[in-house]
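Enquirer: next one to model:
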Amino acid sequence: MLPVSGSFACMARTKRQHFFLILILGALTALAPFSIDMYLPGFPAIAKDLHTSIAEVSLSLSSFFIGVSAGQLLYGPLLDRFGRKRPLHIGLVVYLLTSLGCVVATSVEALIVLRFLQALGCCACTVAATAMVRDLFPVEDNARVFSMLLLVVGVSPMLAPAVGGYVTEFLGWHYIFIILTVLAAVILAGSYWGLPESYQPDPSYSLLPAPIVRSFLFVVQEWRFTTYAFAGAIVFAGLLAYVAGSPYVFLEIFKVSGTQYSLIFALLAAGLIGAGQVNSLLLRKYKSEQIIRAALIFQAITGIILVTGTSNGWVGLAGTLGLIFVFLSCAGFIFPNASALSMAPFSKHAGSASALMGALQMGLGALASVAVSLLSKSDHSTFPMTGVMAACSLLALGILFTGSRVIRYRAGSGKVSL
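Expert: Predicted coordinates:
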């Protein structure tokens, strides 16, 4: 069965319905970042309460990343087989139950397992939201919609750590997971009553391993997906390199206070969010391909200046903040356009494409954060963070230019995969 026509669906919606649709899709996309950012300030309290170390508690973050990355590959075929809403609701119920399990966890081992299962439920939200954007909106509007979703997602790094810190201090870390449970319940209710089923179940879609693998292979053989999904995922890896390395760089090297670090984190996140909204305005005049190319070139140049300047001591705290602000702002232009261009070729396989794109982002992002951690063991400077950030932007730029040439060649020779 074909999805609901994006153009028709858009025309049939009122402005009020359009607003709530974007709000619900944004909330689905933001659940995973909230699940990560809100409990980070609670690490010391969790370690003390469970009689373990912060390093052991951090394994629950690693298990969450693994669950999100692997789970997206699971939900892609389910979304194409059973429609968007049923797998989404099942995932949210799993998230609810495991969040309650985290509340009553009495050992770090239990918390690690529960966070993995919580991630398996959570990633249904990300995959479904991305696929539904492709289903419900015209292809030419997808980048603009993803920019609006980025505005909702951007609330997480600005609010979640502060909320988590206050909740831990005044109520205890257990209440972080109670809040996440309530948040998931609200999102479940909103998606149940407020989201249309954008893709009717397709009984012909097989869930056997071989057909699923063929479906994923079909997606990666599309050069437009491979080019923009990989470029966007590697830029996302650069973002997670910043997230992983920023506590050491700002708290240990530049000696800012915990409160100052929270303000810095929020300020830099504002660059990412603001750029996403400016992107919506630029799309009125420029194509997504033009914007993403310019943003990646500028980000790569900024990454080179950042790693060179900080490694040689040419820039201090203010200069470092300014360069990272520009770097993250470039990412705000790249993410929505990369997502839209990756999903554009697909209708029937949108669920699988969304799953692959999400798995690439989390998988490469996890590798980047591990690289920062490993480099930091022997190099106690800004280089582990800034070096990985610069490397990611340069690699993404190389993939974009190489892939774009292949796309133009295939289009010119008539070798089109779809």
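Enquirer: hey, let's count contacts and neighbours off CA atoms from now on
Expert: Will do.
Enquirer: who are the packing partners of the lengthiest helix in the chain?
Expert: In the chain, assigned by DSSP state H, the helix with the most residues is helix 383-413. With contacts defined as 3 or more Cα pairs under 8 Å, 6 or more residues apart in numbering; DSSP states H and E, helix 383-413 has these neighbours: helix 223-246, helix 288-311, helix 350-378.
Enquirer: buried sites along that helix?
Expert: Residues of helix 383-413 classed as buried by neighbour count (16 or more other Cα atoms under 10 Å): 383-394, 396-400, 403-404, 407.
Enquirer: ok, now stretch 360-378?
Expert: For stretch 360-378, the buried set under the neighbour-count rule, 16+ other Cα under 10 Å, comprises 360-366, 368-373, 375-376.
Enquirer: in CSV, list the helices and strands packed on helix 383-413 along with distance to P196.
Expert: Shown next, in CSV, are the helices and strands packed on helix 383-413 (distance: least, Cα to Cα, whole Å):
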stretch, distance to P196
helix 223-246, 26
helix 288-311, 27
helix 350-378, 16
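Enquirer: show me the one of those that comes nearest P157.
Expert: helix 223-246 (9.8 Å; Cα to Cα).
Enquirer: to compare against the first, here's another:
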Amino acid sequence: MTATASTTATAPAAPKTLRYALILGGLSAFAPLSIDMYLPALPRMADDLHSADATLQLTLTAFIVGLAVGQLVLGPISDAVGRRKPLLAGLAVYAVSSVLCAVSPSVELLIAARMLEALGAAAGIVIARAIVRDLYSGTAMTKFFSMLMLVSGLAPILAPVLGGQVLRLTSWRGVFVVLTVFGALLLLATALALPEPLPPERRSPNRLGATLRTYGRLLADRSFLGYALAGGLMFAGLFAYVSASSFVLQEVYGLSPQDFSLVFGGNGIGIVLAGQLNGRLVGRFAERTLLAVGLTASAVGGLGVLAAAVFSLPLVALLVPLVLLVSSIGMVMPNASSLALAEHPHSAGAASALLGVLQFVIGGLATPLVSIGGASSAVPMGTVMACFAVAALVIFRTLTRRTA
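Expert: Next comes the predicted model:
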């Protein structure tokens, strides 16, 4: 099957599809919820744990590292032993380690607990994408990824808002209690309602040499790398937006916290709507065509945001291209994920792992890059978002190949 094939796999019945979407969407939301929910609490945590800000930032670093390592290890393992066992184990680890985070008496123990929590979260993220590849192919896979945007698309946008609301009711430890409940509910739902999607005859041997060769083959595949990098660069643009927009819109453009919440939430709705539009258009148009449209819209939006920042244009001149850029993620991510996984049905776990690692490694660069220019101007945010968006389009055009 080619990367732009429109053949559709036999799809589960509608009730099962909805059930899978809710569970897999929840699994895909692990990273943004676990990262962004506790960010508003960092100042309080530093005081409570008597820790320097730089030391406390290691809790975020530990989570990112654990997420990357966990995906690289657990993706191939799920190719070898099936999806359910490592997924259930990972969810159990996540729930237990979230409890440890909530009761940690020192920053050192919190760092260790966050690393363990990330390993559990990695299982949910990497295996969720692999399960979609197990269940679907062609346009059905892209439609399902688009459906997942209903759940996973809102998570990076709403997680900081949710974290702030939790902090109004309790301490920072309450954030990790919420994450514990989230992990436990997903563990229960997975155990009861998500059957094993990978039969034994489709599994691959779990040997180090074979795993390394699989990763080497994936990285040598220009199309896979192009789709994965395009998605990763778009994800980095989202990271830049989440980390900088609060300062830009409130301190530079003077929005109140309530007005900022409306803008932030509106952009989240834009992601979801774009994802659902993509799901309706798949089948009428090739996934590659829709991906090109999404990346082009993102690049235009990024350049518009940069122009508005450089020339100090009115707020509306910033918000219009910002909505275009952020919303286009709902069209880019389903198509990029589907096209990247399409030609690798027998190594979906490993392919999903590389997709996830590239997203978070590249995305992790966005926050420090945005902070270099300070919070007194919109130019740093506009520059970083525009550069990532344009780079995603260039990579896509350069590395991916058209197929008949």
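Enquirer: mind checking the TM-score on these two?
Expert: Superposed pair, TM-score by TM-score structural alignment, normalised by the length of structure 2: 0.92. Supporting alignment: 398 aligned residues with a Cα RMSD of 2.1 Å.
Enquirer: quick one on the thing from earlier: tell me the most buried of the helices and strands packed on helix 383-413 of structure 1?
Expert: helix 223-246 (a mean of 25; mean count of other Cα atoms under 10 Å).
Enquirer: post-alignment, that helix versus structure 2, mean distance?
Expert: Its aligned residues in structure 2 lie a mean 1.4 Å from helix 223-246 of structure 1 after superposition (mean Cα distance after the TM-score superposition for structure 1).
Enquirer: hang on, the earlier thing: nearest to P336 of structure 1 among the buried residues of stretch 360-378 of structure 1?
Expert: Out of the buried residues of stretch 360-378 of structure 1, the member with the shortest distance to P336 of structure 1 (by Cα to Cα) is Q361, at 13.2 Å.
Enquirer: counterpart of the closest one in structure 2?
Expert: The equivalent of Q361 of structure 1 in structure 2 is Q359 (alignment by TM-score structural alignment).
Enquirer: how about the closest residue to its match other than its chain neighbours, what does it touch?
Expert: Computed as Cα to Cα, 6 or more residues apart in numbering, the closest residue to Q359 of structure 2 that is not its neighbour in sequence is G232, at 3.9 Å. Contact partners of G232 of structure 2, counting by Cα atoms under 8 Å, 6 or more residues apart in numbering, are 355, 358-360, 362-363.
Enquirer: distance to L295 of structure 2 for those - can I get that in a markdown table?
Expert: Below are the contacts of G232 of structure 2 laid out as a markdown table (distance: Cα to Cα, whole Å):
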| residue | distance to L295 of structure 2 |
| --- | --- |
| L355 | 17 |
| L358 | 17 |
| Q359 | 16 |
| F360 | 19 |
| I362 | 17 |
| G363 | 17 |
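Enquirer: now do the helix or strand harbouring Y75 of structure 1 and helix 350-378, the angle between them.
Expert: For Y75 of structure 1, the host element (DSSP states H and E) is helix 54-82. Put simply, helix 54-82 of structure 1 runs at 170 degrees to helix 350-378, going by axes from the mean of the first three to the mean of the last three Cα atoms, to 10 degrees.
Enquirer: and the helix or strand following helix 54-82 of structure 1 against structure 2, how far off on average?
Expert: Using DSSP H and E, the next helix or strand after helix 54-82 of structure 1 towards the C-terminus is helix 85-103. If you overlay the two and look at helix 85-103 of structure 1, the average distance to its match in structure 2 is 0.8 Å (mean Cα distance after the TM-score superposition for structure 1).
Enquirer: buried ones in the next helix or strand after helix 85-103 of structure 1?
Expert: For helix 85-103 of structure 1, the following helix or strand on the C-terminal side (DSSP H and E) is helix 108-136. Using 16+ other Cα under 10 Å as the test for burial, helix 108-136 of structure 1 gives 108, 111-136.
Enquirer: for helix 108-136 of structure 1, packing partners?
Expert: Secondary-structure packing of helix 108-136 of structure 1 (3+ Cα pairs under 8 Å, 6+ apart): helix 6-12, helix 15-37, helix 54-82, helix 85-103, helix 142-153, helix 350-378.
Enquirer: helices and strands around the fifth one, which ones?
Expert: I take that to be helix 142-153 of structure 1. Packing partners of helix 142-153 of structure 1 (3+ Cα pairs under 8 Å, 6+ apart): helix 15-37, helix 108-136, helix 258-282, helix 317-343.
Enquirer: mind putting those in CSV, distance to Y205 of structure 1 included?
Expert: Converted to CSV, those look like this (distance: least, Cα to Cα, whole Å):
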stretch, distance to Y205 of structure 1
helix 15-37, 25
helix 108-136, 16
helix 258-282, 35
helix 317-343, 19
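Enquirer: point out the most buried one among the ones you listed.
Expert: helix 108-136 (a mean of 26).
Enquirer: and that one, how far out from the chain middle?
Expert: 11 Å (Cα atoms, centre = their mean, to the nearest Å).
Enquirer: what's the angle from that helix to helix 85-103?
Expert: Going by the same axes, to 10 degrees, helix 108-136 of structure 1 makes 160 degrees with helix 85-103.
Enquirer: and helix 108-136 of structure 1, how far from structure 2 on average?
Expert: So helix 108-136 of structure 1 averages 1.1 Å relative to structure 2 (mean Cα distance after the TM-score superposition for structure 1).
Enquirer: I figured M158 of structure 1 hits Y261, correct?
Expert: No - counting by Cα atoms under 8 Å, M158 of structure 1 stays clear of Y261, with 11.4 Å between them.
Enquirer: so what's L100 of structure 2 up against?
Expert: The neighbours of L100 of structure 2, taking Cα under 8 Å, 6+ apart as the test, are 110, 113.
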